[in-house]
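Asker: structure of the sequence below:
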Amino acid sequence: MASYRNIRAITEIYMVLCLLGSFEQVTSLMCYFCAGSSSKSSCLDAGYFLDGFKNTDGNPHMFKNCTAPFNNLCIIQEYRAGGNIASHLRDCSDGLTFAFPVNETIYNKLRSEAMTPRNRTSCIFNSILQVCLTTCNTDFCNGPQYEAPGTYKPQIPSNHIDRDTPAQ
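Answerer: The predicted model follows:
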């Protein structure tokens, strides 16, 4: 009788471990998030982000916890018309979805460049419009970087799972 109980207990433990192991660990990417429609937009001002992280409600509104499927890239997308900023966006992306029109062939080059995040900017232009897309894939890579000693570094929420840290 004791051996049956032991086998049953081991079987139940094994089943629970298998069930837990079958769940995919959800990872997320933290990106700056904002949009503006002029060269005077606060989205272009590094101080705007710093002030946002000092937000007293404990929930800064300038960053986004990008979860699947939109957790592959942080992006900066900028439109210029006549040399002036018409639109500026910081957000996250799945590497296929961006703010520019899906059916416009002129954007295919940008879309193909975005598939390989190398923290670089690609631009396309015609006689009226210039569109630039920057892609990267590390936390807060699409905004101000505070790396000098004594400067502010964004704090990642405690429930965030780092994409580069192996699961424990």
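
Asker: from here on, just use CA atoms for contacts and neighbour counts.
Answerer: Will do.

Asker: residue 113 is in what secondary structure piece?
Answerer: helix 108-114 (DSSP states H and E).

Asker: downstream neighbour of that helix in the secondary structure list?
Answerer: Counting by DSSP H and E, what follows helix 108-114 is strand 120-125.

Asker: can you point out the buried residues in that next one?
Answerer: Residues of strand 120-125 classed as buried: 121, 122, 123 (neighbour count, 16 or more other CA atoms under 10 Å).

Asker: could those residues go into CSV alongside distance to residue 135?
Answerer: Putting the buried residues of strand 120-125 into CSV (distance: CA to CA, whole Å) gives the following:
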residue, distance to residue 135
121, 7
122, 9
123, 12
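
Asker: count of residues packed around the nearest residue to residue 129 once chain neighbours are set aside?
Answerer: Sequence neighbours aside, residue 81 is the residue nearest to residue 129 in space, at 4.8 Å (criterion: CA to CA, 6 or more residues apart in numbering). The local packing of residue 81 (other CA atoms under 10 Å) involves 15 other residues.

Asker: try residue 4
Answerer: Neighbour tally, residue 4, other CA under 10 Å: 9.

Asker: ditto for the one 10 residues further on
Answerer: Using other CA under 10 Å, residue 14 has 12 neighbouring residues.

Asker: Proceed likewise with the subsequent sequence, for comparison:
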Amino acid sequence: MRTINFTVNGSPCAVSCPPAKTLLDVLREDLKLTASKECCGKGECGSCSVLLNGEVVCSCLILAGQVENQEIVTCEGVGLTSNMDVIQESFVVEGATQCGYCTPGIIVSARAFLNGIDYVPSTDQIKTALGGNLCRCTGYTKIIKAIQTAAEKEKKIIGNVTT
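Answerer: Prediction:
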């Protein structure tokens, strides 16, 4: 056991756990942040995606000892039901949630993607950005539309011209 100090969703925290415990298990079991889901356990599906210092990572592949003094953002940190982020609102409006199992990881990845651009992305750009996130329920049409809708609302840009 070791005390690991890091920041989660803007709040400092200290967790006493084995350093080899996965970040996903720390988030779900120790911190009760259950949006991130374990699906494949191999970093292939993206259901457990979180931001580590602003970069999308699969929390099933990150060990607790690796996040000492690091910044983690989960889907709960993107927004909650009472204060949803524009990307979450767009997923609801566009019906992009499907069963919901992969949704938190996709929302985290979409938030990171939209943070890095100032335009409404194309379908191909979104597909590339979500390349590490798998959804077993859909053909991604509503997910892509939700991300474009969020970009339109957030960026207030049509094409490449600011309005």
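
Asker: quick check: TM-score for this pair?
Answerer: Here the TM-score for the pair of chains, by TM-score structural alignment, normalised by the length of the second structure, is 0.24; 58 aligned residues with a CA RMSD of 3.9 Å.

Asker: who's in contact with residue 110 of the first structure?
Answerer: Residues near residue 110 of the first structure by CA atoms under 8 Å, 6 or more residues apart in numbering: 122, 123, 124, 132, 133.

Asker: work out for me the element the nearest residue to the second one once chain neighbours are set aside sits within.
Answerer: For residue 123 of the first structure, the nearest residue in space outside its immediate sequence neighbours is residue 132; the separation is 4.1 Å by CA to CA, 6+ apart. Residue 132 of the first structure belongs to strand 129-136 when elements are defined using DSSP H and E.

Asker: can you point out the buried residues in that strand?
Answerer: 130, 131, 132, 133, 134, 135, 136.

Asker: run through the neighbouring helices and strands of it.
Answerer: strand 73-81, helix 108-114, strand 120-125 (3 or more CA pairs under 8 Å, 6 or more residues apart in numbering; DSSP states H and E).

Asker: mind listing what's buried along the second one?
Answerer: Within helix 108-114 of the first structure, the residues that qualify as buried are 110, 111, 113, 114, counting by 16+ other CA under 10 Å.

Asker: distance to residue 2 of the first structure for those - can I get that in TSV?
Answerer: Converted to TSV, the buried residues of helix 108-114 of the first structure look like this (distance: CA to CA, whole Å):
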residue	distance to residue 2 of the first structure
110	67
111	63
113	64
114	61
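
Asker: surely residue 113 of the first structure is in contact with residue 122?
Answerer: Yes: the criterion here is CA atoms under 8 Å, and residue 113 of the first structure meets it with residue 122 at 7.0 Å.

Asker: related to what we said a few turns ago, list just the nearest of the buried residues of strand 120-125 of the first structure to residue 87 of the first structure.
Answerer: residue 123 (14.1 Å; CA to CA).

Asker: tell me the helix or strand right after the longest helix along the second structure.
Answerer: Ranked by residue count under DSSP state H, the longest helix found in the second structure is helix 141-155. Next in sequence after helix 141-155 of the second structure, counting helices and strands by DSSP H and E, comes strand 157-158.

Asker: elements contacting that following strand?
Answerer: Against strand 157-158 of the second structure (3+ CA pairs under 8 Å, 6+ apart) you get no helix or strand.

Asker: returning to what we had before: so which of the buried residues of strand 129-136 of the first structure is the closest to residue 10 of the first structure?
Answerer: residue 136 (45.8 Å).

Asker: to what extent is residue 5 of the second structure buried, counted in neighbours?
Answerer: Neighbours of residue 5 of the second structure (other CA under 10 Å): 18.

Asker: looking at this, it is in a helix?
Answerer: No: looking at residue 5 of the second structure with DSSP: H, G, I helix; E, B strand; the rest coil, it is strand, so not inside a helix.

Asker: now it. Nearest residue, chain neighbours left out?
Answerer: Nearest one to residue 5 of the second structure, counting by CA to CA, 6+ apart, is residue 14 at 4.4 Å.

Asker: can you tell me the SS state at residue 15 of the second structure?
Answerer: Secondary structure assignment for residue 15 of the second structure (three-state DSSP): strand.

Asker: would you confirm that it contacts residue 8?
Answerer: No: between residue 15 of the second structure and residue 8 there is no contact, the gap being 11.1 Å when judged by CA under 8 Å.
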